[in-house]
Every structure is written in structure tokens, then in C-alpha cells.
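Asks: Provided below are the primary sequence and the corresponding predicted coordinates.
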Amino acid sequence: MSLPAHPEHRHPFLYRSIVLPVLALLRMGASPQKLAWSIALGLVVGVNPLLGSTTLLCLGLALLFRLNLPASQLANHLMYPVEVVLLFPFLKFGAFVFQTGPIPLAPKVLFAEVRSHPWTLIKSVWLWEWHALAMWAIAGAILLPLIAAILTPVLRRMLVRAEAHHAALATPISTF
């Protein structure tokens, strides 16, 4: 005879880590629209190509626009692996659009540049970074409202389902 599953282990990890916290925020009174904008902000800021800046940037923007801090930070931190993956495409696309020349990504070339022209390399890296940030800002300006528009009806449906489920649990079962 097997024991019943512990309540925390009934759902997959991602459900427990993402869906349940969002449902908890909805139940605490966060509107679906404000929560959608909070999550969208976290998702967009979370892929910004300036590594190490996302937490503070997301926090500042969420405070500025009076969004839900836990939701924006949850989405922001979930995007870290995507941020790392998108770093080089943002750098390359920025270099392409602004015609700043190729980025020396090969270790031999990079170390040769460090040894022979360190100050020039530092200036170039900052230039590539600013161009990558410009590409991210343009993409973010387009994606942020799009993501929020997609998430708002999804979160509304989640709230309705959660309220219906809660009401069903609260209704006493009649016995014959």
C-alpha cells in the first residue's frame, strides 16, 4: 500500500514554482492587468544584455510604475538562462545594425586584443554593449505591451478558475 503524495509533490516543479505563486498574488487582490504588466516587465527586463543589472533595473521600473514587485522579480529571475543565451545575439545584432565591426569572441583573438590594445578593447566592448542595449530597448518597447496584452486574459481566466475552485471547496457537501 502506498502513502498519499505529499501536497507539495502533487504538481510538477514548474507549476509549484510559477503558477502557484501567480495564483497566490491574484488571490491577494492583484488585478490581472497589473499582474500581467508586472510579469511582462520582469520577462523583458530579465533578458537585458547588461549582465548583473536586471534585478535593480526591474525593481526600479516596477516601483516607478507601481507594479507588483514579487511578480516582476519572479519573472525577471526566471529569465536568467534566456538572458545568457540572448547576450551574444544582442551583441552581434547591435554590432551589425550600428556597423561597429565584428566582436572578437574567439579566445585567442580576445586575449591578443587584451595584450596589445586593452584600452581600445574596453572602449569597443562598451560600444558593443550600448548597441546591444539599444537593440534590447527597441525589442522591449515592442514586446512589453504585447506580452502584457497576451497575459491579461490568461490571468483573468486563472483568477476565475481559482475563485470557482475555491468556492467549490467552501461549499458544504449535502448528505442524504
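Replies: Nice, I can see it. All values reported here derive from a predicted model rather than from experimental measurement.

Asks: going by C-alpha atoms from here, please, whenever you check contacts or count neighbours.
Replies: OK.

Asks: check which helices and strands the helix of greatest length in the chain is in contact with.
Replies: Longest helix of the chain, by residue count under DSSP state H: helix 118-170. The contact analysis (3 or more CA pairs under 8 Å, 6 or more residues apart in numbering; DSSP states H and E) places helix 118-170 against helix 20-27, helix 32-45, helix 80-98.

Asks: tell me how far the residue nearest the centre of the chain lies from Val125.
Replies: The chain has Leu43 as the residue nearest its centroid, 2.3 Å off, counting by CA atoms, centre = their mean. According to CA to CA, to the nearest Å, Leu43 stands 25 Å off from Val125.

Asks: in addition, the following structure is provided for comparison:
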Amino acid sequence: MNAPVQHESLWHRWVVKPVVAQLKQGTTPSKIAQAIAFGVAAGVFPLLGTTTVLGLALGVWLKLNQPVLQVFLQLVYPVQLATILLFMRAGESLFGAEHVPLSIPMMMERFFADPMQFLADFGMIGLYGVVVWLLLAPLLIALVYFISRPFVEKLHKHIRFPHHDT
């Protein structure tokens, strides 16, 4: 008897399916969870336009699963937008720097108008944000890894592998 046709959710199509595909190709749940964790951490890096390259570099260096890493890196883009100014403000506080008026639209406008002047005006605050990210990233990676691993292991147990008895 055939089950009724169900429309798959975007979560299933864009997240679960790629993870299942990688598990079916032999990637371990632990390696998938590592890729998820580093993808999330790289995805919230506080410099716009740098996360894909950062994720690629981390993935190559650490031999992480690129498809999964990139999916989760892209998935957290709204979180990056929501936290970018928080990283920079925390950096100002950490370094005792003067408060610089910031907004994402203003910064993008200034960047595209004159990239070199943008770097002169905002380079240090960007660096402050990166330092805060560097301090928090290991905690974020560990947190996401330990949260995602049981879910990936559970998913792995429910996969039917061709030519296997498991």
C-alpha cells in the first residue's frame, strides 16, 4: 500500500537530506557534527562577505565535510546579521575603545563608496569584533557539536544503507 504523497519541508530538503546523503557516503556522525559546529561558528564570523571563504579554509584545514559545513554556514546567515554589531560592541568594551556609531546599512554604503576609507574608518572595530569571535568560537563550536551529535547519531540509526544488514 502506498503512503499519501507529502510535501517535504524546506528543513528536510536543505538540511536533513544533505546530512543523510553524507551519512550514506560513509561520513561518521561525529564528523558530521564537527562540520555542523564549524559551519555555525564560521557562519557568525563578524565580517560580512568572508564566511564562505573562512568555512572553506577551515573545512580544508580540518578535513571537514564541506557540503554539511557550507549548508550550516549559510543557514546561520540571519544570526550573523543579528550578532555582527554585538561582536563589535563587545570588542569596543573589551579594548576600552571609543563607541563608534554603527549600522549595517551605513557600513555597507560606506564600504561600496570607498573600500580603502572604510577600512581606515572601521578596520579597528572590525578587528575588535574578530577578537571577541575568536574568544567565543571555541565555546560555540563545543556547544553546537555536543547538541548536534546525538541528533545526527539518531538520524544515522534510522538510515537504510544499501547492501548492509544494519
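Replies: Looks like it came in fine. Computed from a predicted structure; not experimentally measured.

Asks: tell me which residue of structure 2 matches up with the residue nearest to the centre of structure 1.
Replies: With TM-score structural alignment as the criterion, Leu43 of structure 1 lines up with Val40 in structure 2.

Asks: ok, and the closest non-adjacent residue to its match?
Replies: Leu73 (5.2 Å; CA to CA, 6 or more residues apart in numbering).

Asks: tally of neighbours for that neighbour?
Replies: 26 (other CA atoms under 10 Å).

Asks: didn't it look like it was pressed against Ala37?
Replies: No - proximity of Leu73 of structure 2 to Ala37 does not meet the contact threshold set by CA atoms under 8 Å, at 9.2 Å.

Asks: list the residues that contact the residue nearest to Val40 of structure 2.
Replies: Leu73 of structure 2 is in contact with Gly39, Val40, Ala41, Ala42, Gly43, Val44, Thr51, Thr52, Gly55, counting by CA atoms under 8 Å, 6 or more residues apart in numbering.

Asks: give me the stretch of structure 1 that the helix or strand harbouring it matches.
Replies: Using DSSP states H and E, Leu73 of structure 2 falls within helix 66-75. Aligned using TM-score structural alignment, helix 66-75 of structure 2 spans residues 69-78 in structure 1.

Asks: let me know the helix or strand that His7 of structure 2 is in.
Replies: Counting by DSSP H and E, there is no helix or strand that carries His7 of structure 2.

Asks: who wins for proximity to Ala139 of structure 1 among the helices and strands packed on helix 118-170 of structure 1?
Replies: Nearest to Ala139 of structure 1, of all those, is helix 32-45, at 8.7 Å by CA to CA.

Asks: done for today, thanks.
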